[in-house]
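Student: Sharing a sequence plus its predicted fold:
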Amino acid sequence: MWAAGADNQGNFLGRISIRRNQVASMEGEAEDLELFQRKICDCFSDLLPPSNTKKDNNHTPLLPPSLSLTTTTVDPPIDGDNDGDTTPFAGGETLLSIPWLRKLLDAFLCCEAEFKAVLLMGREPSQIAKSPLDRMIPDFLDRTVKAMDVCNAISHGVDAIKFMQSQAQIIVSALEQRPFTDGQIKRARRALAALQGSIVVDEKENNGKSTERSWSFGRRTGGAGASVKERHHAPNFSWSVAKHWSAAKQIQSISSNLYPPRGGESTGLALTVYIMSVVLVFVMWTLVAAIPCQDRAGLGTHIPVPKQLNWAHGMCGIQEKIAEEWKRKEKKGSAGLVKEVVKVEKLGQSLVEFADNFQYPMEEEKEAEFASQVSELAEICRRMDDGLSPLQVQIRELFHRLVKSRATMLDVLEQAAKSATPDV
């Protein structure tokens, strides 16, 4: 998956490099921006279920086939998490499934690399230190530090899902054996209790009253005048999430004061920085909605993605679908919108009822239904086992990419500041 994204990224960077080696022109800058916008639209439109992907016959293709992030189609959404619905888990790259989240992170990493190419490759530092970039870039770097906090929280959320998966695997191991014994049922009950507790602990502990943790870097970055110490002053990926940290408030902080450039600022590099800021906010919002994080009350509120612009079409479509799911799940204290987690939650509730009312011998029809649920839970465990560790690796890569990119941009701003200072 990542190899395909890296190849397409290389094609993009090659085209930018060739153009920058040519005579600079306003037309060339406009072409870079157009290519970047098309890439953003294409990446996130690929993440929409086919039924939600609308093509405009009067619009030129978003990107040449060689620059498309992936040609893999997305399966229809899983409908098996509705109350009373027993539709089997469909798997695949459905919206909010683990494979889909991995694809989302691939898209972000690809777009982030191309953003830096448009902004920095072959460009004099003084060009990105002029107004309005002297304001927009420090704002963007401030958002990246806050996004690092989110990455830490999301990584711990994946650990929570891994715990759920381990308990679900114990349940499968206990209930797959025949004939049943009291020992197996007791073992399954203990694992079911642990599973149920892990699903609701987040909402019970926080109850929407948490405040921002003290180590969240809410202050503005130092910009062009930042010291070496400040440039590298970012949270470590291994830091734990403080008890009173709020995922919802962190997303609100990242998305605050995010407005599109106007007038003469609405083209060129200023628009490029704005687009990447929207992408960063959108991806962080999606991860927090999907993966267990403490205090997500009010997260269903839409983030500022401009619906009227073509490059934002895919993000808007995804946002609408996630907001619908969030409204359905928010009152239930769900651990997250990851499809595998939602299905484990529902199957766990059903198996609790079975374990509490177990009588031997079982009716033939009841045993067949029970065996089907255990088999389904085993399949979900397998999918989670295959996908969770690679997902956590990608989250780690995202964190370190943000750290590295932030340091690079601060170095460029510092160079610009030094070149603007006359020698004494």
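Tutor: It's in.

Student: only C-alpha atoms for contact and neighbour calcs from this point on.
Tutor: Fine.

Student: Give me the nearest residue to L119, chain neighbours excluded.
Tutor: L269 (6.6 Å; CA to CA, 6 or more residues apart in numbering).

Student: cool, and R401?
Tutor: Going by CA to CA, 6+ apart, R401 has L109 as its nearest residue, at 7.9 Å.

Student: Next: R231.
Tutor: Setting aside the residues directly before and after it, R231 is nearest to A407 in space (CA to CA, 6+ apart), at 5.9 Å.

Student: Count the residues that sit near that neighbour.
Tutor: Other residues lying near A407 total 19 when counted by other CA atoms under 10 Å.

Student: From L413, how far off is it?
Tutor: 10 Å (CA to CA, to the nearest Å).

Student: try D159
Tutor: On the measure of CA to CA, D159 and L413 end up 37 Å apart.

Student: The two: which has the busier surroundings?
Tutor: L413 (25 against 16).

Student: name the element the more buried one belongs to?
Tutor: In the assignment (DSSP states H and E), L413 maps to helix 364-420.

Student: on contacts alone, who are the packing partners of that helix?
Tutor: Counting contacts by 3 or more CA pairs under 8 Å, 6 or more residues apart in numbering; DSSP states H and E, helix 364-420 is packed against helix 98-120, helix 133-176, helix 228-231, helix 339-356.

Student: okay, now the one to match up with it:
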Amino acid sequence: MQKSGYSGSLIPITKGKDAEIADLARQHGFGDPLSAETLTDCILLQAIFYTIEKKRISNEISVRDAILRSVNFAAENFLNNPDWKMHIKEVLQKIAEASRVDRVFLYENIYEDQNLKSARLVERWIAPEISEERIAVPGEERTFKEMGLESFIEELRNTRYVKSHVRDLPKKLQPLFRMINVQSILIVSIFTNGDWWGFIGFDQCKYEREWKTLEIEELKTASSIISAAITRQKTDARLKYLATHDYLTNLPNRLLFEDHLHGAMARSQRSKKWVGLYVIDLDHFKKVNDTHGHPFGDKVLIEVGRRLLGAIRSSDTVARIGGDEFVVLGEDLSSMDDVNRVGNKILIAFSEPIVCDNIDNIKVQITPSVGISIYPVDGEDMENLMRYADISLYSAKKQGNTFNVYQESAGKQLWLDNLQKF
């Protein structure tokens, strides 16, 4: 019977010589044998009730243990693989199969101005025999009203889970679930850093499901594991961002700029086009700080970064590499006209005064000096390119509010020689 997949409970009824068969049945997990000679209706009913309860407890333990194994599987996968989205479908499948549900969904909440707007399906798993008709696909966004969950929002925020049979839902909501053949639901919230991130939804389609407290607790543990994986990836991404971006302007810092420069040089070798390195220094910026204070100076630097971003193409790079020193990488330059055009765009970005409305409506005119070097004309590594750009910046600062390309005095012949080679 075990080989055939039979999962019910049998109660052997024996006569004297059947004792050996009864013992064998007991060893294989069937009910305790009853003696035909002493069997009464009362004894039979007691045996049936006992066997049913024993089977119920056994099933609960089996489901709980399976869910625990799926939770361990999730924890191990997320620990070894920081990108949780790569493994979430497999994790959802393990959890769904362990908890014996027909469908499982992972939704991420979408907020607009800190107000809950909708939820986006991140991933799902559906049992092979269950219909996918009318079921959301990954990436699809739906409002809580469209999903029939609007009345559960506060409960999901506070209690952190909701369970219900569809027949117990408000009558206006029942059709939303019946049209996708749902009979019982369980929804478990996911929180990251104290904020309601989203939820896991479990659909029972073939029959009504009475969710046990232990099962719910284990599935809440599963949601906590997913939460930890999401939080870890967010934290890793945030730490990486902080390590590679300027804290004030949110522009790339020197570390990320170097990475972008190496990438630009590699692309230049393939395209046979130049990369322009534009080092920008703000003229007399110290006077701005001394006159109006550092809070105003910080506002000016933020505005400078914004204007530089608006002056270049999306394929180019703006970085802040020092106090009032910025750098622009211009790619795909074919001629000195291209080089000069980018330089002029940088100067034009500073043509209007900078106004900080929230600081006494102060207005200042900021002018830049720009030093330019060209890869591979002026050098084939960052050290030389920066040195030549600084030399040309020094010449530009003598004039003020202008740009200067490195190609003078001793460097001029080197520039011409390299240009011919390229």
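Tutor: That came in fine, so what should we check first? None of the values given here were measured: they were computed from a predicted structure.

Student: TM between them?
Tutor: The TM-score (TM-score structural alignment, normalised by the length of structure 2) is 0.27; 174 aligned residues with a CA RMSD of 6.3 Å.

Student: Hmm, the residue nearest to R231 of structure 1 is touching E230, no?
Tutor: No. Using CA atoms under 8 Å, A407 of structure 1 is not in contact with E230; the gap is 9.7 Å.

Student: Overlap in contacts, those two.
Tutor: Counting by CA atoms under 8 Å, 6 or more residues apart in numbering, no residue touches both A407 of structure 1 and E230.

Student: what about the residue nearest to R401 of structure 1, how many neighbours?
Tutor: L109 of structure 1: 21 neighbours (other CA under 10 Å).

Student: tell me which element Q196 of structure 1 falls in.
Tutor: helix 182-206.

Student: any idea of the angle that helix forms with helix 133-176?
Tutor: Angle between the axes of helix 182-206 of structure 1 and helix 133-176 is 160 degrees (criterion: axes from the mean of the first three to the mean of the last three CA atoms, to 10 degrees).

Student: Would you mark the buried spots in helix 182-206 of structure 1?
Tutor: 184-185, 188-189, 191-192, 195-196, 198-200, 202-203, 206 (16 or more other CA atoms under 10 Å).

Student: Stretch 160-171 of structure 1 too?
Tutor: In stretch 160-171 of structure 1, counting by 16+ other CA under 10 Å, buried: 160-162, 164-171.

Student: residue boundaries of the helices in the stretch 51-200 of structure 2?
Tutor: For the stretch 51-200 of structure 2, the helices defined by DSSP state H, counting those that start in this stretch occupy 88-99, 153-158, 174-178.

Student: which of those helices is buried the deepest?
Tutor: Among the helices of the stretch 51-200 of structure 2, the stretch with the highest mean neighbour count (mean count of other CA atoms under 10 Å) is helix 88-99, at a mean of 21.

Student: Residues contacting that one, please?
Tutor: Residues contacting helix 88-99 of structure 2 (CA under 8 Å, 6+ apart): 63-64, 66-67, 70-71, 73-74, 102-105, 123-125, 202, 215, 222.

Student: what about burial for those, which qualify?
Tutor: Buried among those by 16+ other CA under 10 Å: 63-64, 66-67, 70-71, 73-74, 102-105, 123-125, 202, 215, 222.

Student: Which of those fall in strands?
Tutor: Using DSSP state E, the subset of those located in strands is 103-105, 123-125, 202.

Student: out of the helices and strands packed on helix 364-420 of structure 1, nearest to A30 of structure 1?
Tutor: helix 98-120 (10.7 Å; CA to CA).

Student: From the contact counts, what lies against that closest one?
Tutor: Here helix 98-120 of structure 1 touches helix 2-20, helix 26-45, helix 269-290, helix 364-420, going by 3+ CA pairs under 8 Å, 6+ apart.

Student: Tell me what angle it forms with helix 2-20.
Tutor: 10 degrees.

Student: Report the angle between helix 98-120 of structure 1 and helix 26-45.
Tutor: Using the same axes, to 10 degrees: helix 98-120 of structure 1 against helix 26-45 is 170 degrees.

Student: Next, the angle helix 364-420 makes with helix 98-120 of structure 1.
Tutor: Using the same axes, to 10 degrees, helix 98-120 of structure 1 lies at 10 degrees relative to helix 364-420.

Student: if I look at A416 of structure 1, how far off is D134 of structure 1?
Tutor: 10 Å.

Student: These two - which one has more neighbours?
Tutor: Taking other CA under 10 Å, A416 of structure 1 and D134 do not tie; A416 has more neighbours (20 against 17).

Student: And that one, how close does it get to M409 of structure 1?
Tutor: For A416 of structure 1, the distance to M409 of structure 1 - CA to CA - is 11 Å.

Student: same question, F163 of structure 1
Tutor: From F163 of structure 1 to M409 of structure 1 the distance is 38 Å (CA to CA).

Student: Am I right that D417 of structure 2 falls within a strand?
Tutor: No. Under DSSP: H, G, I helix; E, B strand; the rest coil, D417 of structure 2 falls outside any strand and is assigned helix.

Student: Can you report how many residues lie near it?
Tutor: As a burial measure, D417 of structure 2 scores 12 neighbours (other CA under 10 Å).

Student: before we move on, what about Y111 of structure 2?
Tutor: 12.

Student: How about it: what's its closest non-neighbour residue?
Tutor: K117 (5.2 Å).

Student: Can you show me the strands along the stretch 301-422 of structure 2?
Tutor: Ranges of strands within the stretch 301-422 of structure 2 are 317-320, 325-333, 354-356, 362-364, 368-375, 403-405, based on DSSP state E, counting those that start in this stretch.

Student: What's the local residue count around the nearest residue to F399 of structure 1 once chain neighbours are set aside?
Tutor: Nearest residue to F399 of structure 1, sequence neighbours excluded (CA to CA, 6+ apart): M148, at 5.7 Å. Here the count is done by other CA under 10 Å, and M148 of structure 1 has 26 residues near it.

Student: Same question for the one 10 residues further on.
Tutor: When neighbours are counted by other CA under 10 Å, V158 of structure 1 registers 19.

Student: circling back: pipe the helices and strands packed on helix 364-420 of structure 1 into TSV and attach distance to Q252 of structure 1 per row.
Tutor: Formatted as TSV, those follow (distance: least, CA to CA, whole Å):
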stretch	distance to Q252 of structure 1
helix 98-120	20
helix 133-176	10
helix 228-231	24
helix 339-356	25
